[in-house]
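**Student:** Give me a 3D structure for the following:
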Amino acid sequence: MSTNDNNVALNNYLQNTGRLASLSWEDKSDGPRHGPVWTSYCKINDVVMGTGTGSQKNAARDAAAGQALLALKAQDAAEEAETAAE
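**Tutor:** Below you'll find the model as predicted:
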């Protein structure tokens, strides 16, 4: 698994569901310049759906994207089940 797999999967999922424009990121670094720790927040419609940390920004974003993708799929499945029950 490469460092961007979750990010690519999230982008594909959002594109397929017509929500790619709702994606935004907030990135922060902490620590010394030679060894920062990045924290990335993956937001969908300005709601944090995933958080990730890493020694590189792309690794932090990928971790956050993985969390966000799981949360979105669970949310979409719950909405689908609710609609089917009506």
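
**Student:** only C-alpha atoms for contact and neighbour calcs from this point on.
**Tutor:** Will do.

**Student:** Would you tell me what helix or strand the most centrally placed residue in the chain is located in?
**Tutor:** Nearest residue to the geometric centre of the chain (C-alpha atoms, centre = their mean): Ala65, 2.5 Å. Under the criterion of DSSP states H and E, Ala65 resides in helix 57-85.

**Student:** helices or strands up against that helix?
**Tutor:** If contacts are counted by 3 or more C-alpha pairs under 8 Å, 6 or more residues apart in numbering; DSSP states H and E, helix 57-85 sits against helix 5-16, strand 37-44, strand 47-54.

**Student:** For the comparison step, fold the sequence that follows:
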Amino acid sequence: MEGHELIRAVGESLYGDHWQRALARDVGVSDRLVRFWAAGDRDLPDTLPPRLLTLLQDRGHTLCNTTRLVEQFMNRDD
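**Tutor:** Model prediction:
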């Protein structure tokens, strides 16, 4: 997988179709730079994949916790 494919896959997974601005905010760069990465015009810095992994893991934990809340709600005694 190339860097531009990775950044697009992560961005779309985390934020949906309009992901560039949100991802830029969360990694602390301009959305213009994110668009350069996504187009393959610039290489991803070595520091970016670990940051992307952290964002994905954080989202995964949030989703798991929210899933448990829904399960608890569904299983509550009225």
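
**Student:** Can you calculate the TM-score here?
**Tutor:** The TM-score (TM-score structural alignment, normalised by the length of the second structure) is 0.49; 57 aligned residues with a C-alpha RMSD of 3.0 Å.

**Student:** How about the helix holding Ala65 of the first structure, which residues are buried there?
**Tutor:** Neighbour-count burial for helix 57-85 of the first structure flags 57-69, 72 (criterion: 16 or more other C-alpha atoms under 10 Å).

**Student:** Then stretch 27-39 of the second structure?
**Tutor:** Neighbour-count burial for stretch 27-39 of the second structure flags 31, 34-35, 37-38 (criterion: 16+ other C-alpha under 10 Å).

**Student:** what's the answer for stretch 58-67 of the second structure, then?
**Tutor:** Buried residues in stretch 58-67 of the second structure (16+ other C-alpha under 10 Å): none.

**Student:** And for it, what's in contact with it?
**Tutor:** Leu14 (C-alpha atoms under 8 Å, 6 or more residues apart in numbering).

**Student:** ok, Glu26 of the first structure to Ala84 of the first structure distance?
**Tutor:** Note on Glu26 of the first structure: its distance to Ala84 of the first structure, by C-alpha to C-alpha, to the nearest Å, is 35 Å.

**Student:** ignore the last one, Leu72 of the first structure
**Tutor:** 18 Å.

**Student:** picking up where we left off before, looking at the buried residues of stretch 27-39 of the second structure, which is nearest Ala24 of the second structure?
**Tutor:** For the buried residues of stretch 27-39 of the second structure, the minimum distance to Ala24 of the second structure (C-alpha to C-alpha) is 5.0 Å, reached by Asp31.
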